[in-house]
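**Q** I'll drop the sequence and a predicted model, then ask my questions.
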Amino acid sequence: MRNTTGEGIRVLAVGEILWDIFDGTEILGGASLNFSANIQRLGGAATLITGVGADDRGYRAIDAMKLLGLSTKAVQIVPGEATGIALVESTPSGETTFHIPRPVAFDRIDTSTSSISAETLRLIEWIYFGTLLQTEPALEDFIAELIYTQPNVRCFYDLNLRTGHWNYALVQRLSHRCHVMKLNLDEAKILSGLAHPSSQTFDLTSFCQQWTSEYDIDTMCVTLGAEGCLIYSSGSVDTHSGFSIEVHDTVGAGDAFAAAFLHGYHSKWLTEDIARFANAAGALVASRPGATPEWTYGDCNHIAQQ
């Protein structure tokens, strides 16, 4: 395992920023925000394109981003729209559910690529996107144009399906646009069922092989909860065990995993090292309260070396 962050990755993330509300307590979150914060913790530089309202939650979100070390230069204040929220609940089985009212400020951002500085576009190495934001057609078109105008920049798609905020045709289109795709086991089963409705069986390796071939994806990573993850790349399948930890809550754990995975992948680490580091980051965040708890590269490395 590496003991230094090395040269940081430069990522342009496009997505949601919102307040996760647990039993009346508000904690800043949103997959894109969480991912960006973790890229910063790993020594990288993330620019997040998103929107907040001209309201108390919006101004608090901007202040919180600054405390996380994130640039706010691409955060748009959208008059007349509220800052996003997610009502978070845990099921008896420990799964987390989200209710996200829409439309909100992040759905109404300026969708002209001229809103992004030339300097930002010149420096980025990866574009990160998810599914939720792109249920708005104008925002899907915006990100597609952004990808088209940056042919040398690679794309990381973190599926993050939220009930009522995705559809199969959208996922198919977004899969065509990415180089690396990350999803969890339940999401893989859902997509497999939609792709092969007559099939009565599910095989994860077969699904990865078929999906990456169909959509020309270089690498697919499937998180397996406490069991770790499976990485499929160029016909090679690697499964890596997770780490035993006491879970506080799982909100943000997948986003930390995604950031750590991309950090190692971009740095051309061995697959085993990428998986151990990403599993460690996910476990670390799951062991602490909130979606973006304080942690260091050393904390993550300590778990990864167990």
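**A** That came in fine, so what should we check first? Everything numeric here is computed off the predicted structure, so don't read it as measured data.
**Q** Going by C-alpha atoms from here, please, whenever you check contacts or count neighbours.
**A** OK.
**Q** Which residue is the nearest non-sequential neighbour of N152?
**A** The spatially closest residue to N152, leaving aside those adjacent along the chain, is E125, at 7.9 Å (CA to CA, 6 or more residues apart in numbering).
**Q** Helix or strand: which one has the closest residue to D110 other than its chain neighbours?
**A** If you skip the residues right next to it in sequence, D110 has Q76 as its closest partner in space, 7.8 Å away by CA to CA, 6+ apart. Taking DSSP states H and E as the criterion, Q76 maps to strand 75-78.
**Q** Run through the residues that contact the residue nearest to D110.
**A** Under the criterion of CA atoms under 8 Å, 6 or more residues apart in numbering, the contact partners of Q76 comprise I49, T50, G51, V52, I109, D110.
**Q** which pair in the residues you listed spans the largest distance?
**A** When CA to CA is used, the two most widely separated members of the contacts of Q76 are V52 and D110, lying 11.9 Å apart.
**Q** So for those two, which residue has more residues nearby?
**A** For V52 against D110, the residue with the higher neighbour count under other CA atoms under 10 Å is V52, and the figures read 30 against 19.
**Q** how close does E227 get to A275?
**A** Plainly put, E227 is 12 Å away from A275 if you go by CA to CA, to the nearest Å.
**Q** try H240
**A** The gap separating H240 from A275 is 6 Å, by CA to CA.
**Q** Now do the shared contacts for the two.
**A** Contact criterion CA under 8 Å, 6+ apart; residues shared by H240 and A275: C229.
**Q** Alongside the first one, take a look at this:
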Amino acid sequence: MGQVTVAGSYVADLMIRTPQLPAPGETVLGGPFQMGPGGKGGNQATAAARSGADVVFITKIGTDVFGQEAMQHFEREGFDIRFVQKSEQDATGTALISVDEKGENSIVIAPGACGKMSRMDIERAGRAIEQADILVLQLEIHFEAVEAAIHQAIQCDVPILLNPAPYTAFPAEWLCHVTYVTPNETEARGLTGITVVDEASAQRAADILHEKGAGVVIITMGGRGVFLSKEKGKGRQMKGFSVEVVDTTGAGDAFNGGFAYAISSGMKVEDAVQFGQAAAALSVMKAGTAVSMPYLEEIKAFLKKVL
């Protein structure tokens, strides 16, 4: 069992299921309502923990009721919570999520306290990064905190997984230090200008990321699977698993958390990708985000069944 350190966001998910996603200016009558733990950092940490990793979570929450529920979730999942910061000034982050009958979603996030994470918060958690088998990062926290975490990992020679989501332009030099970068098609387009629609376009996007310094490029493509490229011009498409989709929210987080666990436990990259795909497939068969993350026994049983 490896140690996965996640430095990232936690938000409370407020989700409504609806017949269709509303157009601008449209009100849609939906239901039912579901509230639960979320945020890309929280989701990925949950996915890694349920997969079998020892998880250390670096985040910031408020002292409100959502923050109290966050701590209960962290304890239930077995996180090391020594580096969860609490803000007296800022509320716990929240996400408003609409999910239609096809499982597609629309999300608006108010980062709250986790959006105020600072370099100092990361420096306080230096030991958690130093002892990690892999550091997992996203872009839902302040860039100052992400950059500090990258620098700490470099100093300790810890592999870095960067999930560049939600996509926003970030310093190009970050990619030179990233061991694994895991964009989806939208994020790959933002990073490279390439619209990823098939294996050939995915290879072009991956090649640009390699040229920018990225190590292993993993482009997640939903039902079409994953494009894996370890070096320029030599990528391969890995097919996904066909399942009945209930809710796609959090599928990428399930993949990243499962993949991080697999790498931390010593799996080869190809096997880790397959493990992450299984985690993602299982997650979309349930409603919700963190609560939909599968456990190790479920993933093993699923892989045994489909392979």
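**A** Yes, it's here. Quick caveat, the model's predicted, so the values are computed rather than measured.
**Q** quick revisit: in structure 2, which of the contacts of Q76 of structure 1 still touch?
**A** Retained in structure 2: I49, T50, G51, V52, out of these (criterion both residues aligned by TM-score structural alignment, their matches' CA atoms under 8 Å).
**Q** Nearest residue to the middle of structure 2?
**A** Most central in structure 2 under CA atoms, centre = their mean is D253, positioned 3.3 Å from the mean C-alpha point.
**Q** Trace it over to structure 1, please.
**A** Structural correspondence for D253 of structure 2 with respect to structure 1 (TM-score structural alignment): D255.
**Q** following the helix or strand where its match lies, which helix or strand comes up?
**A** Element membership for D255 of structure 1 (DSSP H and E) is helix 253-266. Scanning the chain past helix 253-266 of structure 1 towards its C-terminal end, the next helix or strand to appear is helix 271-286 (assignment: DSSP H and E).
**Q** quick one: that next one to structure 2 mean distance?
**A** Taking mean CA distance after the TM-score superposition for structure 1, the mean distance separating helix 271-286 of structure 1 from the aligned residues in structure 2 is 1.8 Å.
**Q** Just name whatever secondary elements the next helix or strand after that helix is in contact with.
**A** Stepping forward along the backbone from helix 271-286 of structure 1, the first helix or strand reached (DSSP H and E) is helix 297-304. Contact here means 3 or more CA pairs under 8 Å, 6 or more residues apart in numbering; DSSP states H and E; on that basis helix 297-304 of structure 1 packs against helix 271-286.
**Q** and for the helix it packs on, what are the contacting residues?
**A** Among residues not part of helix 271-286 of structure 1, those counted as contacts by CA under 8 Å, 6+ apart are 1, 228-229, 231, 238, 240-245, 247-261, 264-265, 291-293, 295, 299-301, 303-304.
**Q** Show me what counts as buried in that helix.
**A** For helix 271-286 of structure 1, the buried set under the neighbour-count rule, 16 or more other CA atoms under 10 Å, comprises 271, 273-286.
**Q** And for stretch 61-81 of structure 1?
**A** Taking 16+ other CA under 10 Å as the neighbour-count basis, stretch 61-81 of structure 1 is seen to contain the buried residues 61-62, 65, 68, 70-72, 74-78, 81.
**Q** so can I have JSON lines of those residues showing distance to D23 of structure 1?
**A** Putting the buried residues of stretch 61-81 of structure 1 into JSON lines (distance: CA to CA, whole Å) gives the following:
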{"residue": "A61", "distance to D23 of structure 1": "19"}
{"residue": "I62", "distance to D23 of structure 1": "23"}
{"residue": "M65", "distance to D23 of structure 1": "23"}
{"residue": "L68", "distance to D23 of structure 1": "24"}
{"residue": "L70", "distance to D23 of structure 1": "27"}
{"residue": "S71", "distance to D23 of structure 1": "29"}
{"residue": "T72", "distance to D23 of structure 1": "28"}
{"residue": "A74", "distance to D23 of structure 1": "31"}
{"residue": "V75", "distance to D23 of structure 1": "27"}
{"residue": "Q76", "distance to D23 of structure 1": "28"}
{"residue": "I77", "distance to D23 of structure 1": "27"}
{"residue": "V78", "distance to D23 of structure 1": "27"}
{"residue": "E81", "distance to D23 of structure 1": "24"}
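**Q** Quick check: the two most widely separated of those residues?
**A** The most widely separated members of the buried residues of stretch 61-81 of structure 1 are L68 and E81, with 24.2 Å between them, by CA to CA.
**Q** Count the residues that sit near the equivalent of S32 of structure 1 over in structure 2.
**A** The criterion is TM-score structural alignment: under it, S32 of structure 1 has G41 as its aligned partner in structure 2. Around G41 of structure 2 sit 29 other residues, with neighbours defined as other CA under 10 Å.
**Q** mind listing what G41 of structure 2 touches?
**A** With CA under 8 Å, 6+ apart as the criterion, the residues that contact G41 of structure 2 are V6, A7, G8, S9, Y10, T59, L137, Q138, E140.
**Q** Fine by me, thanks again.
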